[in-house]
Structure formats: structure tokens, C-alpha cells
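*Asks:* After the sequence you'll find the predicted model.
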Amino acid sequence: MGCLRLGTRGSPLALKQAEIARKQLAAVGVERMETIIITTTGDRIVDKPLYDIGGKGLFAKELQQALLEEKIDIAVHSLKDMEWHFPAGLQLTAVLEREDPRDCFISLNHSHYHDLPPNSVIGTCSPRRVSQLHYRLPTVLTIPLRGNVQTRLQRLEEMGLDGIILAVAGLKRLDLTHRITMYLEPEFMIPSAGQGVIALESRINDHQTNEILRQINHPPTWECITAEKAVLAHINGSCHTAIGVYAQRSDDGILFMRAVLEYDGRVRLASGEGADPYELANQVARSLLT
């Protein structure tokens, strides 16, 4: 085939993820590749919460349009930034092996979230993180904080915040784990569906590209994110939804899932296990909405 064109956002993390995808494609014999940087609406508007300007899909819309217009062959995404449904003609074709899915607490003055005094201010724009922080630490205050990883780390000091919450995967890929104060285990803060996963989207009718992508797909990760995204589909979850969903796969093929949803002013927790990702998702979604 000719040169394989990978579309990505231009942030340092997005470029690093595109580089990871390129290396895996090279490992299965792809020799000619080009990385094309595409600025998304989510990148251009950084002074408003995502739920005020259209949601997480704003990080994917322009990449998906470039796919549909055949300007690129593969769109490289952070899976957690994608909606659970896809535009007509496009599909999620492969996912790479999941990086650490946890969130983390970063602070300049506190070594543990238990050390936070009443009315401490934590920066995050995620309804999921806000909901779980208030549930676990009722006296903590939250303020919106957007921007790429480096920008948020900079604002931690500039704004005098007591802490911020970031995804571990992004910090690991950028070699910034030394900034982590404390890892937040899923028992404390359940991750976003697809967190830590690099997603590769393509056109359904691009059979040659799809065959290549299937060679680098990671089946255990695919199975977990299938269950996680199915929960979002069951409840029609969006960027406005304060929901966390995380599935793990045991060596014997059993999936264990935990989820949290704030709905009608109440935080609901659910968990389950099973071999079929769709049946498990249905079970957990029902528990969340009961």
C-alpha cells in the first residue's frame, strides 16, 4: 500500500500517542507513514468546560471528518475522549494495550488527600471526578481546570490550588510520573470508560487499512473497553454524565467491572463479573439505574 496517514491532535500527549501507534504499525511491517496534525474544537476552546461547548466529542469531530473526507487513513484518539457511538461510515478498529487506567492526585503542599483541610480547592473539569471527590471528601471544593497536561500542572502553582486530578496514563507517556503525589485506586475513584487506552479509528470500507489495524489490536483490552462502552450506551452516557466504568480481565477470561453514577442527586455504585462483556454491561447498567 501507499503511505499510511495517521491523524492526531497536536498536544504533546496526542503526538506521543501517535508515535506509540506508529511503532506498533512498524512492528507489523508498515514502512511508510505520515503523521498529520489536526486542530480540534476542543483544542481551540480551552476556557470553558467541555459540557458547556459540546462534550468530549469535540476532541474527535475534526479527526473523524478528516477520515470521512479521506484526508487521513487512521485517527489516533484517547479512547476516554470519544463518544460511545461513531459517525456513519467509521468504526473503532483497534485498541492498543491499556496503560495504567488510574487517576492520580497532584499537590505541592499535601502528601495525601486525607491531609486536605476543609474547603481545599481541587482543579478538575470532569463531572466524574467532581462527583467522586465530593462523595469521598465532602468538604473539598472543586473548580474547572482545562488544558493539556503541562498547562494543568502549571496552573496548579499559578492558581494556588491545593491539588489537581489527572490521568496516570498521560503522565507516564510524557515521562512526568515524578509529579504524582498519590495514585488513586479504583476503590477510591473509578476511572472513565476507556481511560488509558489509545484508540485507532478508520473507515469501515477501508479494508486494507483495517486488516493492518487488526494485527495490532490488543484483545484483552478490547474486551474490557467493549464492556465499559456498552455501559455508557445502556445509560446514554455523555460528557454531562458523572459516570466511571472500569473493567478488568482475569487470566481465565472472567471480567470484573465496577462503576459509579451520580443520578438524580444520588451516587450509585455497582459491580459485577461475567464472561460476556455485553451481559456484564447490561447487568451493571441496570444496577446503576435502579
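*Replies:* Here it is on my side, so go on. Residues are numbered from 1 along each chain as shown.

*Asks:* switch to C-alpha atoms for all contacts and neighbour counts from now on
*Replies:* Fine.

*Asks:* Skip the chain neighbours and tell me the closest residue to L280.
*Replies:* In space, and not counting its chain neighbours, L280 is closest to G274: 5.8 Å by Cα to Cα, 6 or more residues apart in numbering.

*Asks:* how many neighbours does that neighbour have?
*Replies:* 16 (other Cα atoms under 10 Å).

*Asks:* now swap in A66 and tell me
*Replies:* Neighbour count for A66, taken as other Cα under 10 Å: 16.

*Asks:* Tell me the secondary structure of it, please.
*Replies:* Assigned by DSSP: H, G, I helix; E, B strand; the rest coil, the conformation of A66 is helix.

*Asks:* Distance-wise, check it relative to F105.
*Replies:* Using Cα to Cα, to the nearest Å, we find A66 at a distance of 36 Å from F105.

*Asks:* where along the chain do the helices fall?
*Replies:* Taking DSSP state H, the helices of the chain run over residues 12-27, 41-44, 50-53, 61-68, 127-136, 149-158, 168-173, 207-216, 219-235, 277-289.

*Asks:* putting a second one here so we can go through both:
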Amino acid sequence: MVITDNHMHLYNHLRLKALKEFKKAGGTHVFLVSLLSSHYGILPSSGKDFVQIFEEHVKLVEKANEIVKAYAVLAVHPAEITILSQKWGVDRAVEIMKEALEIAGKFVEEGKAVAIKSGRPHYEVSDYVWKSSNEVMTFAFEVAKDVGCAVQLHMESYTKEGMMEVAEMAKKVGLKREKVIRHFAPPAVKEFEEIGIFPSVIAMGDNVKKAAELGDRFVVESDYIDDRSRPGAVLGPRTVPRKIKELLKLGYDEDFVNKICKENIEKLYDVEL
């Protein structure tokens, strides 16, 4: 049985041991997402500085594949705009982030990664930074359309209006809405279906159960951060396998699990599990 964690990080705590825990709990497939430039000890002055980050992440994913089946997602995290603008100003930060997204797209074209990550800040920012973040996110949609990949989005707290706005941005550049994945999504499966964007439901509390009650158009994630200062945050590496197995105990069959952990994943990322 395939059990997929759609969004996990390996950083400075358990690293590959986290995947051994994931596998022991029943996990089989994982999408590993790169982190902020600051996690790699880099303050980019150009998009080219992300090459080192992406290459390091791809090497980590190669090692992860010795344990489970792992795929690379390359992030230009929306919080980069805050970090970079402190040094270079907002306009240059936008340029650097766009350059980095183009590079991430090339990694996808070369088969080194399957998706990119973008979004907009989840914390309060000025109107200009918000507008600039939307510009970067729209550019990420353009890159994804050009290279034919999905985009995971890190965003502010969920509102239907906010998601509809994002869906419209994707539509304007010609990116299919179902290729836009809301990371850390609530179990609002019906609303997401109406909007067209795909939810990656955070496996917190009874979210997975609530999502399942509403349908099977979702995937599941732990958003495990692997930070030694917060060892179990956001959720531990065994969480997704446990929550999927709980669905089986509740009477959902393996076909249902196959839909959310395999079929949906294959459609989103154009991979074969």
C-alpha cells in the first residue's frame, strides 16, 4: 500500500533517520521540500546563489531514495522577500526570487525535481511587499506553466476569497488550477474542488478524517520541519502513515487510500508511483 507525505523537510535534526521512522510507520513515498536560504547559511545576492541550495537539496533527495521513494520540490520561500529586502531592498529581492524560480524550473526540466514552491507571506507585511509577493508568485505560475510542473504554495491563513484570488492569478497565466497545490491546507475539500486548487491537508488533529468525509480530492502532509530546536514540529515524520491507517480503521478501504496517496499524487506531479 502506498502512503505518501506530500510535504516534508529534512534539516538539522533527524535528517535521514526521520525517513527511517516514516518507513517504519508504513510510509512509502515522500516529497522533500528545500528550505529558506538562511537554513543553508547563504544570503543570496543573485538568483544564481540558489543553485548551491538546490544542488544540496537534490543530493539529499538522492540519499533519501535509499530509504523510501523521495522526490525533490525546490522552494523559493515567500519569506525570502523579507530576508533579502533587508539587505537589497524589495525590488532587488523580487528580481533575485524570480531568477531563483527560473533556475528551479530548469532543475525540473532536467528531471532533478518534480515541482517548485512559492507563495506569499503568512505574516503581516506592507502593501508594497504584498503586491511584490503576488508578482513573484505569478511569476512562479509562469515558470510552472512553461516547464509543465506543479507549484506548492506557502500562504497566509486559509480563506476561500484568498484562494479564489490565487486561482484567478494562475488562470491568467494559463496554468491549470489543479497544478496549484495549497500546502498546509485545512480539510475544506469541497471548497477547494469548487475553486480548482488542490489541497495538501495538514495531518493535524482530525483533519484527515474530516477531509475524507468530504471526498477524496486531497493529498496529505506532515510539514515536518526537522529542526532540533522544535523536534516534533510541525508534525512528526510518523504522523501521515498513522493518520492514513486510522482511515482504514474507520472503514475507508485501500482504494480510497490509493486515491489520495497514489492517484492524486501521480496526477499532480506527472510521476508514476
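*Replies:* Okay, I see it. Note that the structure is a prediction, hence the values are computed from the model and not measured.

*Asks:* Would you give the TM-score for this superposition?
*Replies:* Once superposed, the chains reach a TM-score of 0.30 (TM-score structural alignment, normalised by the length of structure 2), with 139 aligned residues with a Cα RMSD of 6.2 Å.

*Asks:* hang on, the earlier thing: including distance to V245 of structure 1, could the helices of structure 1 go into CSV?
*Replies:* Output for the helices of structure 1, formatted as CSV (distance: least, Cα to Cα, whole Å):
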stretch, distance to V245 of structure 1
helix 12-27, 22
helix 41-44, 23
helix 50-53, 19
helix 61-68, 23
helix 127-136, 10
helix 149-158, 22
helix 168-173, 16
helix 207-216, 24
helix 219-235, 6
helix 277-289, 9
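
*Asks:* can I assume Y278 of structure 1 is in contact with A227?
*Replies:* Yes - with contact defined as Cα atoms under 8 Å, Y278 of structure 1 counts as touching A227 (5.9 Å).

*Asks:* Give the residue from the two that has the larger number of neighbours.
*Replies:* Using other Cα under 10 Å, the more surrounded residue of Y278 of structure 1 and A227 is A227, with 28 against 17.

*Asks:* how much space between the closest residue in space to the more buried one that isn't next to it in sequence and P219 of structure 1?
*Replies:* Distance criterion Cα to Cα, 6+ apart; nearest residue to A227 of structure 1, sequence neighbours excluded, is P277 at 4.5 Å. Using Cα to Cα, P277 of structure 1 is found at 12 Å from P219 of structure 1.

*Asks:* Compare these two and say which is more crowded by neighbours.
*Replies:* Ranked by neighbour count (other Cα under 10 Å), P277 of structure 1 and P219 place P277 first, with 24 against 14.

*Asks:* Against T8 of structure 1, how distant is the more buried one?
*Replies:* P277 of structure 1 is 29 Å from T8 of structure 1, by Cα to Cα.

*Asks:* Also T151 of structure 1?
*Replies:* Separation of T151 of structure 1 from T8 of structure 1 (Cα to Cα): 19 Å.

*Asks:* Over to N282 of structure 1?
*Replies:* 33 Å.

*Asks:* Kindly report the same for T41 of structure 1.
*Replies:* In terms of Cα to Cα, T41 of structure 1 sits 13 Å off from T8 of structure 1.

*Asks:* The two: which is more packed in?
*Replies:* A direct count of neighbours by other Cα under 10 Å for T41 of structure 1 and T8 places T8 higher, at 27 against 16.

*Asks:* Quick one: residues contacting the more buried one.
*Replies:* Listed by Cα atoms under 8 Å, 6 or more residues apart in numbering, the contact partners of T8 of structure 1 are A14, L15, A18, T35, I36, I37, I38, L63, A75, V76, H77.

*Asks:* right, and out of these, which lies closest to E201 of structure 1?
*Replies:* Nearest to E201 of structure 1 out of those is A75 (Cα to Cα; 5.1 Å).

*Asks:* hang on, isn't the closest one packed against L67?
*Replies:* Yes - counting by Cα under 8 Å, A75 of structure 1 does reach L67; the two are 7.1 Å apart.
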